[in-house]
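**Student:** here are the coordinates; sequence isn't available:
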């Protein structure tokens, strides 16, 4: 019975040692068993693994596809144009042992930094040999494939595989964009000034043609009016002559009415005459007409 208290600590210690020698790797991970910094075991399949307790440690890495978004990068193109480029990459740890040797204890964080540098260099290399029309094309797949090929080749030393690269933004730098906007605005203003000048010239031609036509129409109208007035006066004179021949008194009466119409105009302010003036004596006026014969 005295041995029972002694066995309990032994069992506990044995259980602790046994548990410390076990580790679990799920389907999303890869694991390395290290001993004094050296790789002793690689565990890439999900399940239960074993290691030497206290002497060995387990380091796990993500086996999923990881993403990386680069910071805005200014790139000089072949035609000396400058663009600000953003890229998105997807990568995965391919060789976990090589990955450990390349990144050490920095792991995935250090790998992200190195892949970011590799991706920026690949973007500069590929876009430096193309023009702005290629970058702004609707189909940039060939460019992105070239960037991926360069990045994949350089990232192979890290034990990773660059699966895909996508250009998410290709814009002009702000100062270039402002200059381009100002240049476009000046060009539009110049075109607007040209259009206004052409419009004013056309309007002047139309106005001159209308004025000339108005003068011609007015002249023609005056000419026709003079002709009609002359014909009317001639007709009136003929009628007056005919009336005079038929009835001299009626002709005298109309002459007196014309005399009144010419002398009693609205512009005349006053008329001073004698009461026995011929002006108001129709009989004497007729006698004067007869005397003129």
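**Tutor:** Nice, thanks for sending it over. Computed from a prediction, not measured in an experiment: that's the story for all the values here.
**Student:** only C-alpha atoms for contact and neighbour calcs from this point on.
**Tutor:** Fine.
**Student:** residues contacting residue 104?
**Tutor:** By CA atoms under 8 Å, 6 or more residues apart in numbering, residue 104 lies in contact with nothing.
**Student:** And it, how far from residue 94?
**Tutor:** Distance, residue 104 to residue 94, using CA to CA, to the nearest Å: 16 Å.
**Student:** Could you say which helix or strand holds the residue nearest the centre of the chain?
**Tutor:** The residue lying closest to the centre of the chain (CA atoms, centre = their mean) is residue 181, at 9.9 Å. Under the criterion of DSSP states H and E, residue 181 resides in helix 174-246.
**Student:** adding another structure so you can compare the two:
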């Protein structure tokens, strides 16, 4: 009975020692082995590993990208404008031993170390840049310089900074109304300039249209005068031919035209003597002859 108890106790001790000697490293971890606080080795290969039980300790660090969100801080830009900048930093632990020696076993400790580094780098770089550069394509260059400065200081903690970005940039509350007023004034100025340019273009278009209209009317009038002159010339030629061919008929036709123009209205008054040449054709008109009456039929003789 005692042998059985001793055997079971020995087996339990062996299992306990084995459990204390074996540990697993995940793919997302890197492990630091220390013995009585002194560094022994670093394990970055995932799988099952062995350590000396009871005297060696295992400290695991995340090997993935970690985030640090910096609170919003007021920065003074190169053009003396104030801006509240909210940034975030992505980093990874590349040297677990240096990280353990400078920061400690807790990963949260690095965030307290990164806070002043990120803040000072942002202030140094943004102090030399105007607002338009931050809002334009130069923002990539600016953030690259900030990341470089943060990375140089973060290496002494065994950390590599992968990226630093400005998440949000706002104006302070006391500047917002003034900026909005300036923006409104600028938009009104642009609108006035646009309206003035539109009025100028409209006036130019109207002037061109009026000029074209005047030219077209002048050309039309000139063409009409040419056609009218040609028509009158042709009429004169026809009248001349008619006069030369039969002067008496031409004179008669012209007199008839004058009669029609004078007597058609009914309101004209003329004081002329009957012997006037104007009534020549009235005087020369032959008198109308009345037909002779039919002879009377003789009455029949009484029978």
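**Tutor:** Cool, the structure landed. Every value quoted in this text rests on a predicted model; they were computed, and no experiment measured them.
**Student:** Against the first structure, what's the mean shift for the strand or helix carrying residue 100 of the second structure, could you check?
**Tutor:** Secondary structure from DSSP H and E places residue 100 of the second structure in helix 96-102. Comparing helix 96-102 of the second structure with its match in the first structure after superposition yields a mean distance of 4.8 Å (mean CA distance after the TM-score superposition for the first structure).
**Student:** That helix: what's the following helix or strand?
**Tutor:** helix 109-126.
**Student:** what's the helix holding residue 181 of the first structure packed up against?
**Tutor:** Where contact means 3 or more CA pairs under 8 Å, 6 or more residues apart in numbering; DSSP states H and E, helix 174-246 of the first structure is packed against helix 248-263.
**Student:** Quick check, residue 158 of the second structure in contact with residue 99.
**Tutor:** Yes. Residue 158 of the second structure lies in contact with residue 99 (CA atoms under 8 Å); the separation is 4.8 Å.
**Student:** Overlap of the contact sets of those two?
**Tutor:** The contact sets of residue 158 of the second structure and residue 99 overlap at residue 93 (CA under 8 Å, 6+ apart).
**Student:** higher neighbour count, the two?
**Tutor:** residue 99 (22 against 19; other CA atoms under 10 Å).
**Student:** got the buried residues for the host helix or strand of residue 15 of the first structure?
**Tutor:** Applying DSSP H and E as the criterion places residue 15 of the first structure in helix 4-20. Across helix 4-20 of the first structure, burial judged by 16 or more other CA atoms under 10 Å covers residue 20.
**Student:** just stretch 82-99 of the first structure next, same as before
**Tutor:** For stretch 82-99 of the first structure, by 16+ other CA under 10 Å, it's 82-93, 96-99.
**Student:** so who does the closest residue to residue 55 of the second structure other than its chain neighbours touch?
**Tutor:** Excluding the flanking residues, the one nearest residue 55 of the second structure by CA to CA, 6 or more residues apart in numbering is residue 35, at 5.8 Å. Listed by CA under 8 Å, 6+ apart, the contact set of residue 35 of the second structure reads 55, 56, 57.
**Student:** What about the second one, how many residues nearby?
**Tutor:** Number of residues near residue 56 of the second structure (other CA under 10 Å) recorded here: 17.
**Student:** hang on, it packs against residue 39?
**Tutor:** No. Look at residue 56 of the second structure against residue 39 with CA under 8 Å: they stay out of range, at 9.6 Å.
**Student:** Mutual contacts of those two, please.
**Tutor:** The contact lists of residue 56 of the second structure and residue 39 share residue 33, where a contact means CA under 8 Å, 6+ apart.
**Student:** pretty sure residue 171 of the first structure contacts residue 81?
**Tutor:** No. Using CA under 8 Å, residue 171 of the first structure is not in contact with residue 81, being 10.8 Å away.
**Student:** element containing residue 78 of the first structure?
**Tutor:** Applying DSSP H and E, one finds residue 78 of the first structure in no helix or strand.
**Student:** Trace it over to the second structure, please.
**Tutor:** Using TM-score structural alignment, the equivalent of residue 78 of the first structure in the second structure is residue 78.
**Student:** give me every residue that touches that match.
**Tutor:** Contacts of residue 78 of the second structure (CA under 8 Å, 6+ apart): 126, 127, 128, 129, 130, 131.
**Student:** and the gap between residue 19 of the first structure and residue 41 of the first structure?
**Tutor:** From residue 19 of the first structure to residue 41 of the first structure the distance is 18 Å (CA to CA).
**Student:** ok, back up a step: pull out the buried residues from the contacts of residue 78 of the second structure.
**Tutor:** 126, 127, 129, 131.
**Student:** Distance check, the residue nearest to the first one when sequence neighbours are not counted against residue 124 of the second structure.
**Tutor:** Residue nearest to residue 126 of the second structure in three dimensions, not counting chain neighbours: residue 77, with 5.4 Å by CA to CA, 6+ apart. As for residue 77 of the second structure, its distance to residue 124 of the second structure is 9 Å (criterion: CA to CA).
**Student:** The two: which has the busier surroundings?
**Tutor:** Legend: neighbour count by other CA under 10 Å for residue 77 of the second structure and residue 124, higher for residue 77 (19 against 16).
**Student:** Quick check: the more buried one touching residue 133?
**Tutor:** No. The criterion here is CA under 8 Å, and residue 77 of the second structure misses it with residue 133 at 10.2 Å.
**Student:** Please confirm that residue 154 of the first structure is located within a strand.
**Tutor:** No. Using DSSP: H, G, I helix; E, B strand; the rest coil, the assignment for residue 154 of the first structure is helix, not a strand.
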